[in-house]
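Chemist: give the three-dimensional model of this entry:
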Amino acid sequence: MTDSFRTPAGITLGLEHFGDAAAPLVLLVGGPTMLSWPDALCEALARRGRHVVRYDLRDTGASTTVDPESPAYTLRDLANDAAALARGLDDLPAHLAGIGIGGMVAQVAALDHPDAFSALTLAGTRPVAPGPVDADLPDHDTHTMERMFALPMPDWSDRDAVVEFAAAKAEILGDDPAAARATAARIFDRTPSADPAAGGANQLGMVFAALDCTPRWRERLAELAVPTLVVHGRRDPFFPVGNGEALAREIPDARLHVLDQAATDLPADLAEEVADAMIAR
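Modeler: So this is what the prediction gives:
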């Protein structure tokens, strides 16, 4: 069921529900759109007795879009959105999960609003903001990035071009081009504006390139006191697995679950495995 939620800050967040609304809440932060989380995983979690809600970050999908090229908000504001949504959907703390850039939002939300969350899942992400990486963390694979940057940007108003661009990017990253093509088409159809910046933000999360992500939060990870699962693809060339290993080391008692055959995406055929890992305590 699709829905929307208006935060105390006046931001509308587009969201989708799976499972029984009376069940314990699992809140999935978009990375940047809700479709970063596969349907199969949402359904698998719902079958395990959870109320699953995935949502779009600002400037993507059905959430408030203003100016993706010059966002007038910060990473902290996105973290506040997550906490407001968790509190608005359930009286009890939620299991918060973030993927990719959504994992950065989730880390900050759990640190800044510890009362709002009972558990944390971080998938395919790292403990620092977009941009220069800490010396002890593996950066994006150089060859992969060269191939990615060599791809010409599509006309974001041309559905076929956008879909084929997503498939080509997936092939470079080691993901499934067919799955990427299908997801990109769905994202395109949910993008509320034909403006190129909106298309780029929805497909690539380009808004994060201009987003204020200060201050750092890595040094605060030891403050996290909720059960934490770190999920990472062994073959991820964008955020290599060493980033997930660092998160698991620095968050007290965190569990690391490496998907040996996965790259940047969570493949639908691993949904049951990931759901079991998320529910385990």
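Chemist: can we go C-alpha only for contacts and neighbour counts from here?
Modeler: Fine.
Chemist: and stretch 140-148, what's buried?
Modeler: Using 16 or more other C-alpha atoms under 10 Å as the test for burial, stretch 140-148 gives 144, 148.
Chemist: can you pull out the helices in the stretch 1-150 of the chain?
Modeler: Counting by DSSP state H, counting those that start in this stretch, the stretch 1-150 of the chain has helices at residues 39-47, 75-89, 101-112, 142-150.
Chemist: mind checking which of these is nearest residue 221?
Modeler: Closest to residue 221 of the helices of the stretch 1-150 of the chain, according to C-alpha to C-alpha: helix 101-112, at 7.5 Å.
Chemist: thinking residue 278 is in contact with residue 229, fair?
Modeler: Yes. With contacts counted by C-alpha atoms under 8 Å, residue 278 reaches residue 229, the gap being 6.7 Å.
Chemist: before we go on, could you also do this sequence so I can check it against the first one:
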Amino acid sequence: MSERVIDAGGVRLCTESFGERAAPPILLVMGTGASMLWWEEGFCRMLAEGGRFVIRYDHRDTGRSVTYGAGRPGYTGADLVEDAVAVLDAHGIPAAHVVGVSAGGALAQLAALRHPDRVLSLVLISTSPAVRGDRELPPPTAEFMNFVASAQADWSQTDSVVDHLVDYARVLAGGRRPFDEAAVRDLVRRDVERADDFAAVRNHDVLPDGEPSRAPVSSIAAPTLVIHGTADPMFPLGHGRALAEEIPAARLLPLEGAGHGLDRADWTTVVHAVLAHTAAPGQGGNPGAGTRR
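Modeler: Reported below is the predicted structural model:
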């Protein structure tokens, strides 16, 4: 494991790798507003122990990557897609298996559309089609929307921010499983204390999309595995089904009772599925692990 700050076209990004460089590479793309710590070390190590070279990184305005003035990010969502490619460049990786969660799943889709030669396969967790068509998708739950509308935090006070983010994580968990508040609180506090300027993460709330993709997700050629919790309050399961139906030959792996994100209780299932999906043909596992639609 080694943390490394890279120069991505004049932009400072903090990355960390696990495993042997000669192993098949996996790039982990977290959702906007979240640093690489949300790809927890134990999960990364499980993938590395399965024979993969794993890279996680901090988005701009998170963790130890570059930060911008409050309300003035100076970059777009499209730039975050290019950042993912820049991370591969900095590590000397021509192409990788890309695993994205939440908005990171949308970034992964856009990377596959814009740079198909850099994406060996996709794993899309708790996300939605990055390019919306005419399909009707289910809205977030009322509980999620009520929290977003009413929640407040004093971003100058660490304890207030931690309490707010723990409450948000509780809502995202979906309510069908026990919520490990102690573990989440520890992760949130480490994330807040590690960041160069944690308040800068709010720039992601005002981030413009940048140049939109003109290609539909149905034109994604990379083998795709969709993993989605059945209790996701932000993107209900219909979003995962839409991806599995629209991306050619994609597979859907539902996680019963799981909410939004990657629950520790699902690590073994998800790691097994990712390792199978990213295995070279004939080297074990079903590269399309999961159930069709």
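Chemist: what TM-score comes out when they're superposed?
Modeler: Once superposed, chain against chain, the TM-score is 0.88 (TM-score structural alignment, normalised by the length of the first structure); 269 aligned residues with a C-alpha RMSD of 2.1 Å.
Chemist: out of residue 278 and residue 229 of the first structure, which sits in the busier spot?
Modeler: residue 229 (26 against 23; other C-alpha atoms under 10 Å).
Chemist: average offset of the strand or helix carrying the more buried one relative to the second structure?
Modeler: Using DSSP states H and E, the element containing residue 229 of the first structure is strand 228-233. Strand 228-233 of the first structure: mean distance to aligned residues in the second structure after superposition is 1.0 Å, counting by mean C-alpha distance after the TM-score superposition for the first structure.
Chemist: in the second structure, what range does that strand match?
Modeler: The alignment of strand 228-233 of the first structure onto the second structure (TM-score structural alignment) covers residues 224-229.
Chemist: tell me how far the matching stretch lies from the chain's centre.
Modeler: Taking C-alpha atoms, centre = their mean, to the nearest Å, one finds stretch 224-229 of the second structure lying 12 Å from the centre of the chain it belongs to.
Chemist: one more: stretch 196-215 of the second structure?
Modeler: Relative to the centre of its chain, stretch 196-215 of the second structure is centred 14 Å away, using C-alpha atoms, centre = their mean.
Chemist: can you tell me what sits against it?
Modeler: Contact with stretch 196-215 of the second structure is made by 32-34, 61-65, 67-73, 75-79, 110, 113-114, 131, 155-156, 192, as judged by C-alpha atoms under 8 Å, 6 or more residues apart in numbering.
Chemist: what residues does the match of strand 228-233 of the first structure touch?
Modeler: Contacts of stretch 224-229 of the second structure (C-alpha under 8 Å, 6+ apart): 121-127, 236-237, 240, 243-244, 247, 249-260, 270, 277, 288-290.
Chemist: among those residues, name the buried ones.
Modeler: The neighbour count (16+ other C-alpha under 10 Å) marks 121-127, 236-237, 240, 243-244, 247, 249-255, 258-260, 270, 277, 288-290 as buried among the contacts of stretch 224-229 of the second structure.
Chemist: only the buried subset of the contacts of stretch 196-215 of the second structure, as a PyMOL command please.
Modeler: Isolation of the buried members of the contacts of stretch 196-215 of the second structure (16+ other C-alpha under 10 Å) is achieved in PyMOL through the command below:
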select buried, resi 32+33+34+61+62+63+64+65+67+73+75+77+78+79+110+113+114+192
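Chemist: so which of the contacts of stretch 196-215 of the second structure are in strands?
Modeler: Among these, DSSP state E puts none in strands.
Chemist: now the strands for the stretch 151-281 of the first structure?
Modeler: Ranges of strands within the stretch 151-281 of the first structure are 228-233, 255-259, based on DSSP state E, counting those that start in this stretch.
Chemist: ok so, going back, which one, of the helices of the stretch 1-150 of the first structure, ends up nearest to residue 14 of the first structure?
Modeler: helix 75-89 (10.7 Å).
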